[in-house]
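1. quick check, what structure comes out for this input:
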Amino acid sequence: MTTRGTMVIVGAGLAGASAAEALRAEGFAGRIVLIGEEPELPYDRPPLSKGYLSGETPRAQVHLQDSAFYADHDIELLTGTRITDLDRNGGQLVVDTGERLGFDRLLLATGAVPRRLPVPGGDLAGVHYLRTLADADALRQDLRPGGHLVVVGAGWIGAEIAASARQQGMEVTVLDPAPVPLARVLGPEVGEFYRRLHAGHGVQLLMRTGVEAFRGTGRVQEVLTSDGRRIDAHAVVVGIGVQPRTELAERAGLIVDDGVVVDELLRTGDPRIFAAGDIARARHSFYDQHVRVEHWATARDQGVAAARGMLGRGASYDALPYFFSDQYDTGMEYRGRATRWDRVVFRGDPDSREFLAFWLQDGRVLAGMNVNVWNAGDDVEALLRSRAQVDPDRLADPRVPLAEVSPPPLPTGGGANKTGVLSGPLKFVRQFLRDRFTVADATPADELAVGEGRVLDVAGEKVAVYKDPAGNLHGLSPVCTHARCLVQWSAADTAWNCPCHGARFSPTGQVLRGPAKKDLAPRPLPAIDRHDTSTP
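-> As a prediction, this is how the structure comes out:
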């Protein structure tokens, strides 16, 4: 294992920050330099189109860690810093100031940028793209109750922004050439569910409609559509996808093909250089091909995976693609990868807004989505990994357990592991996720140390218990209010963290970071342990 030297990470988003944290957590004692172009602490992007955009999530809660964390862990965080070149022969990066920074191992985690819509008027004030905190701040200024927002693109970003703006009292019109929202990923059947969801909340959906131009004097005032309509607009958001930021890798002569091409250990052709997150087109042993995924969970997990690879502890990365979305009162999780399919099966009634959907090809499940159903994730993943043919009627029947819609998977023999989250003996990404589900223990609550939190067994029930500096005990529900995963105590953060989507709660249960919006519920403790956790 590499324990000394200099590890440099270019890109201070989720992938880069996760890698820096993981390097220290894995015992690396050398120099870590984390470089970001934005003048911000590393932050979470999902809230930008959700809670932060609506004003429900304060700015401080968007940050992954506070500044003290990086100082305490001896991570050199260089914000507002741009890398202009990568000198592979010299093992150095060139900073925009002209300074050179040497590295022993390098992680490229430069993320992606929004695709621009090349139409007249695209540079008018009031035409927004959403990728950064600065973008979100600018857009928030234009989201005013009673105003009219036009959203160009009915993908995930466009749909979430439309929901957020509608909930803030704006009139919203969505334009997209596709027949239904989210058609590229979900197809017509599930896309129709989202069409009805948005229409039911008063969004005007102009599907099969493109944009010819934005018009206005100095600022956008109307949108001219491909069918000749003129739509008044106080503001416009364009969300038509992103493209990976591969310029640095290209200039350095690394292989780039729809992202930086890396192997299953996230290594480029240069064994000193790794890539993770939106820019990484990684060899995926489960799919037996290179795959690039632009989602939160992949950025987080690949950051950890790349850190281990940089330390010489790499294991084959084959975590299934996963993402989530919250729109209005409807939350969902999607697992797997379906680029083409011949059938969609619903399990439950979409009109109830509690159902599962599955994408099949030749009788095998390629992807699964749970909507407002939070106890099916492991079963969906097991079904995907089994590669077994299923009976569509049994799959659609909620009375049949998902474990019984197909026979058990056959042994794979040698070669790549097809049933674990990761190939290789450590299966570390599954450990990384599962180890963070805190298991209750039988320690009496009054034996906790001051400032300590644990999920304890209290009279046969799991309770998150924290002892504050005054020695008072606080009892909380350990169930995250977003998707009902169990939280765990983090001594480093002095907080309860959720392993599923990254929500964070204060020691006494208040939301510190989304996507959770509600505090952890107070739970009574036995008389000897009781302390009132309610707030006036």
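2. all contacts plus neighbour counts: C-alpha atoms, from now on.
-> Will do.
3. so what's the residue most central in space within the chain up against?
-> For the chain, the residue nearest the mean C-alpha position is W296 (2.0 Å; C-alpha atoms, centre = their mean). Contacts of W296 were listed using C-alpha atoms under 8 Å, 6 or more residues apart in numbering, and they are 14, 45-46, 323.
4. please give me the structure for this one as well, since I'd like to look at both together:
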Amino acid sequence: MSVGRVVIVGASVGGSRVATGLREAGYTGSIALVDPDPDAPYDRPPLSKQVLAGAWTPDRVSLGDPGQWGAERYVAAAESLDPASRVLRLDSGEELSYDRLVLACGAAPRSLPGMPRRGVHTLRTLADSLELRDRMEGIGSGQLVVVGGGFVGAEVASTAHARGIGVTLVEALPAPLSGLLGEEVAAELALLHTDNGVRLLCDTAVAGLVGEPEVTGVRLTDGTTLPAAVVVVGIGVRPGTDWLAGSGIPLAEDGGVLCDEYCAVDPGRTVYAIGDVARCRDPLLDRHVRVEHWTDAVEQADIAVRNILGPVPTAHRHELFVWSDQYGGKIALIGRPEPGDRVSVVRAGGPRRRFAVAYHRGPLLCAALTVNWPKALPAARRSLGAPDGAADVVAAWKVLSSQLAVMALSARGDSPARSDQRRG
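-> Next up is the predicted model:
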């Protein structure tokens, strides 16, 4: 297939991966990369951790120089699209024609009433992270309120706590991430916050912000006001599709660009959608799914490259993998938990909370969560989707747990036999 100019809207990991992937595959045509963020392209996961902590400088998160990929870089926002004429219009007044268009335009953080306000932050861009880092320097051990206990909110709370800042985490759900993990598992995971001295308020809604022009507190719906020198709002994101209204691009009512399992938006495969903005069809679930995580953006970018250049389309495999670094440990989720899944939990000993959770439908392992237990993850990968995967992974985890117990006894100069003798 002969492909002319490729225009990519969005220069985060998905968009930049398409650009580099095209070049690595031998594409020699024109590439245009459009994004209003002057710092892009860079990697987002470190923004709430290493960059916010001051451990990494901005150059550590750079994904490279578009000039080195032979890509034209437009620091502008996409304003409108005419798919019939294959023309993208920018807010700078420029018009870009294309043969293939990749929508990797991401999402924008949701806000609270009364925003923007000095001292109230969202965390989406490198500039956001650096601004919040500077603000945290100024409050010392003063109070930080994080609204929203998802992965970003939890990582901000963890990073701030490590810097000696008092943190209150406010979550509207019964436990952070209970919508994804289920209430039982989420309640156990929530103990990571309280174990580390972070104040956690669940089933708690925010009524508004206090203080003008600078925030001084967060008012809850029960009438309580939490004092706050800094507020971080992490209550989810909204796909960046407003500019596509009226273009004819199919948009989901609940957010995102509708595309098929090949990440293609139209039957002619001239427009693709990837990353946070894409709501791709999952043939196994028989519905469109939108995933807001790094690995999915990378995988979809690779699929888009193959399908732009290749004559036979390749389908995207919806294998969700999410990780999060919190309080010096690591949380990993593979697969997609669904309401009604049965849950099996295996706990392991050690100085910190460490466990693994199998989500299964009958004998089928559908998803697995590991908390501070990296060695439990490979067994989950092997068993995911296998006919008897649930029983297999639980058995493997129990063996690992027993091995950890033996190692702990050995480290104390003890042995299982001696321990049994003392109990007798």
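5. hang on, the earlier thing: strands - which of the contacts of W296 of structure 1 land there?
-> F323 (DSSP state E).
6. most surrounded residue in the contacts of W296 of structure 1?
-> Counting neighbours by other C-alpha atoms under 10 Å, L14 leads those with 27 neighbours.
7. that one and A299 touch, don't they?
-> Yes: with contact defined as C-alpha atoms under 8 Å, L14 of structure 1 reaches A299; the gap is 6.0 Å.
8. for the residue mapped onto I235 of structure 2 from structure 1, which residues are in contact?
-> Under the alignment (TM-score structural alignment), I235 of structure 2 pairs with I240 of structure 1. I240 of structure 1 makes contacts with 114-117, 152-155, 158, as judged by C-alpha under 8 Å, 6+ apart.
9. now do Q168 of structure 1
-> Applying C-alpha under 8 Å, 6+ apart, the residues near Q168 of structure 1 are 54, 143-145.
10. do you know how far it is from L143 of structure 1?
-> With distances taken as C-alpha to C-alpha, to the nearest Å, Q168 of structure 1 is found 8 Å from L143 of structure 1.
11. what do you get for V174 of structure 1?
-> Counting by C-alpha to C-alpha, the gap from V174 of structure 1 to L143 of structure 1 is 15 Å.
12. which stretches of the stretch 151-300 of structure 1 form strands?
-> 171-176, 204-207, 211-215, 222-225, 230-232, 235-238, 242-244, 260-262, 273-275, 280-284, 289-291 (DSSP state E, counting those that start in this stretch).
13. determine which of the ones you listed approaches E381 of structure 1 most closely.
-> Shortest distance between E381 of structure 1 and the strands of the stretch 151-300 of structure 1, using C-alpha to C-alpha, is found for strand 280-284: 15.9 Å.
14. how about the contacts made by P181 of structure 1?
-> If you count contacts by C-alpha under 8 Å, 6+ apart, then P181 of structure 1 has 154-155, 159, 191-192, 194-195, 207 around it.
15. restricted to helices, list those residues.
-> Using DSSP state H to define helices, the subset of those located there is 159, 191-192, 194-195.
16. list just the nearest of those residues to D232 of structure 1.
-> Closest approach between these and D232 of structure 1, by C-alpha to C-alpha: A159, at 19.6 Å.
17. so what corresponds to that closest one in structure 2?
-> Using TM-score structural alignment, the equivalent of A159 of structure 1 in structure 2 is A154.
18. setting aside sequence neighbours, what's the nearest residue to its match?
-> Of all residues not flanking A154 of structure 2 in the chain, Q326 sits nearest, at 7.1 Å (C-alpha to C-alpha, 6 or more residues apart in numbering).
19. neighbours of that neighbour, how many?
-> 21.
20. and the strands of the stretch 151-300 of structure 1: which comes nearest R105 of structure 1?
-> The closest of these to R105 of structure 1 is strand 273-275. By C-alpha to C-alpha, the value is 6.0 Å.
21. name the helices or strands packed onto the closest one?
-> strand 105-108, strand 260-262, helix 296-310 (3 or more C-alpha pairs under 8 Å, 6 or more residues apart in numbering; DSSP states H and E).
22. mean per-residue distance, it to structure 2?
-> Superposing on structure 2 and averaging over aligned pairs (mean C-alpha distance after the TM-score superposition for structure 1), strand 273-275 of structure 1 comes out at 0.5 Å.
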